[in-house]
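Student: Fold the following, please.
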Amino acid sequence: RREEEELQSTVIEEEEGKGGVPAPQSIERSVVEVVREDENENENDNDNDVPPAVWNVPAALPPMDVMMGSTRKHPSLPSSSPLVNFGPGPAALPPAVMKTIHRDLLDYNGTGLSVMAMSHRSPEFASIMNDAREVIRRVMEIPPNFKILFCHGGGHGQFSAVALNLCPSENDAADYVVTGTWSKRAAEEASKHCRVRKVVDTSGSGYDSLPDISTWDGPSQDAKYVYMCSNETVNGVEAFDLPDTGGVPLIVDMGSDIASKPINWSRVGA
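Tutor: Got it, this is the predicted structure:
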């Protein structure tokens, strides 16, 4: 109670010192004082409890035509044609997928919960994860000796994770195929954790081509792994085949072209 009186006294003094107009700090303290008084009143009078506020949740999301297409149209396009993003990141989704997202965002599979609000440990979410793994394995024809992991961090996070996991010592060596911006960044990050050897480096030509696999200098006998990026989006260089590394684990950054073509899994990994 003494602290409350001192706080109230401070507020009054500040208000009087400025012609009755409270300073921002005074206003903040006044609000705190009011909240404290309300709490005391509620403690002494339980019959006058105020019911908790309830958020007004919209009964439905915006119409599908609003969600699926931009409202900005090119003059040459019909008014009903949505715009399509052909960028290497987020891109167009089939209408059927968008409709499923639209439905599940409010009520997933009749659970009464939004897919965004359910527990990540619930059976429903576990089912989503398991289904995703099965679909990925089937579509990409991934052999059973490979595990599918959903990881945090994106590409840059994996630049470090690969080296930290496969090179226990800073003296360990790793071979890098540097053919563009992404493999260059990967090599730079890995060099903080191990010895990086560039078996291919096309920086001299501005990363404008991918040398034939037969001309690559490697892999090294002591290399813990070979690293390459199959699609350098910044430089426009894509590898349509994977090298035979002779038993040295091959790590491939397929962040932008995964599932776009068949993968020779016998050449990936250990």
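
Student: only C-alpha atoms for contact and neighbour calcs from this point on.
Tutor: Will do.

Student: Which is the succeeding secondary structure element to whichever strand or helix holds residue 128?
Tutor: Following DSSP states H and E, one finds residue 128 within helix 123-140. Sequence-wise, the next helix or strand downstream of helix 123-140 (DSSP H and E) is helix 154-166.

Student: Enumerate every residue touching residue 187.
Tutor: Contacts for residue 187 (CA atoms under 8 Å, 6 or more residues apart in numbering) come out as 159, 176, 178, 196.

Student: is it true that the last one touches residue 185?
Tutor: No. The pair residue 196 / residue 185 is not scored as a contact, 12.0 Å apart, by CA atoms under 8 Å.

Student: Neighbour count for the two, which is higher?
Tutor: More crowded of residue 196 and residue 185, by other CA atoms under 10 Å: residue 196, with 21 against 15.

Student: did I read that right, that one in a strand?
Tutor: Yes. Counting by DSSP: H, G, I helix; E, B strand; the rest coil, residue 196 falls inside a strand.

Student: leaving aside the residues next to it on the chain, what's closest to it?
Tutor: Spatial nearest neighbour of residue 196, excluding adjacent residues (CA to CA, 6 or more residues apart in numbering): residue 174 at 5.1 Å.

Student: please give me the structure for this one as well, since I'd like to look at both together:
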Amino acid sequence: MPAPITLTGRLVRLEPMREEHLGELLQAATEDRSSFGYTYVPRDAAAVRRYLDVALEDLDAHVALAFTQIDLRDGRVVGSTRFRELEYWNAGVWPPRHGRTNPSGIPDAVEIGSTWLAPRAQRTGINLEAKLLMLTHAFETWQVHRVSLKADTRNARSHRAIMELGATFEGTRRAHFPASEGGVRDSHLYSLLAPEWQAVKTRLRARLDRHHAALAPLTPLEQLAPAAPLAPLAGAEAALQAA
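Tutor: Got it, this is the predicted structure:
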């Protein structure tokens, strides 16, 4: 089983979920639930208590590593995410079987999921950077063959976000998983493979760079500098502007 890790970027720090996070996780999960939609987020103190206990049990069982997401702007807890479904293929044994560990203690494949953010942290770049941190660790430190993701088929926003990561849509699994509101849901399934990682990483870094540039405050000189004169238009473009 991999040791608990902390992953730090410019916007977010992913810390192993632990007892001290309980109060702030409750605050983040309950301050405004209107944007959670089909994502499961614990809704009260008892549910957050159980959520934390399950995360620690999964760590002991070698099946998941849960993180608390910390907004580096103010140091506040804003949500959670995790490595789930750690697979140990034990490829030297035939027939190969998925186990709970292998001689290296490093997984061969993993799922990223159980992700949620408080509304104040949504659309801030935190989710994008967290995914980049986790994917980088999975592919470059663990050297996994595959990272899986899934989403409720009704969750169009999650579907778009996963596709924008560069993942491949693999299909729909029916009656796959408990739904956040009760009952059973269908899930869209996605994957990223090791040979695809470098191209995906380049795109994600470019997106983050654009996000950082958009958020960067102007320096006093930039605020005072006059705008550069527009170059004269030429040809058909000038005709269109004049029409």
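
Student: Quick TM-score on the pair, please.
Tutor: TM-score for the superposed pair, counting by TM-score structural alignment, normalised by the length of structure 2: 0.24. Supporting figures: 92 aligned residues with a CA RMSD of 5.4 Å.

Student: before we move on, back to that, now the contacts of residue 187 of structure 1 as a markdown table including distance to residue 189 of structure 1?
Tutor: Shown next, in a markdown table, are the contacts of residue 187 of structure 1 (distance: CA to CA, whole Å):
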| residue | distance to residue 189 of structure 1 |
| --- | --- |
| 159 | 6 |
| 176 | 12 |
| 178 | 13 |
| 196 | 10 |
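
Student: list the contacts for residue 177 of structure 1?
Tutor: By CA under 8 Å, 6+ apart, residue 177 of structure 1 lies in contact with 183, 198, 199, 200, 201, 226, 227, 228, 229.

Student: Repeat the analysis, applying 6 Å as the threshold.
Tutor: Residue 177 of structure 1 makes contact with 198, 199, 200, 228, according to CA atoms under 6 Å, 6 or more residues apart in numbering.

Student: Make sure I have this right: the third one is in a strand.
Tutor: Yes. Under the criterion used here (three-state DSSP), residue 200 of structure 1 sits inside a strand.

Student: helices or strands up against the longest helix anywhere in structure 1?
Tutor: Secondary structure of structure 1 read by DSSP state H shows that its longest helix is helix 24-44. Judged by 3 or more CA pairs under 6 Å, 6 or more residues apart in numbering; DSSP states H and E, helix 24-44 of structure 1 has no packing partners among the helices and strands.

Student: Just after that helix, pick out the following helix or strand.
Tutor: Sequence order places helix 64-68 as the next helix or strand after helix 24-44 of structure 1, per DSSP H and E.

Student: list the buried ones in the helix or strand that that following helix is followed by?
Tutor: Sequence order places helix 95-104 as the next helix or strand after helix 64-68 of structure 1, per DSSP H and E. Neighbour-count burial for helix 95-104 of structure 1, counted by 16 or more other CA atoms under 10 Å, picks out 102, 103, 104.

Student: gap between residue 160 of structure 2 and residue 150 of structure 2?
Tutor: Here residue 160 of structure 2 is placed at a distance of 12 Å from residue 150 of structure 2 (CA to CA, to the nearest Å).

Student: more crowded one of these two?
Tutor: residue 150 (22 against 10).

Student: what's the distance between the residue lying closest to residue 99 of structure 1 once chain neighbours are set aside and residue 103 of structure 1?
Tutor: What sits nearest to residue 99 of structure 1 in space, not counting adjacent residues and going by CA to CA, 6+ apart, is residue 64, at 7.4 Å. Distance, residue 64 of structure 1 to residue 103 of structure 1, using CA to CA: 10 Å.

Student: Go through the lengthiest helix in structure 2 and flag the buried ones.
Tutor: Counting by DSSP H, the longest helix found in structure 2 is helix 197-215. Going by neighbour count (16+ other CA under 10 Å), the buried part of helix 197-215 of structure 2 is 197, 200, 201, 204, 207, 208.
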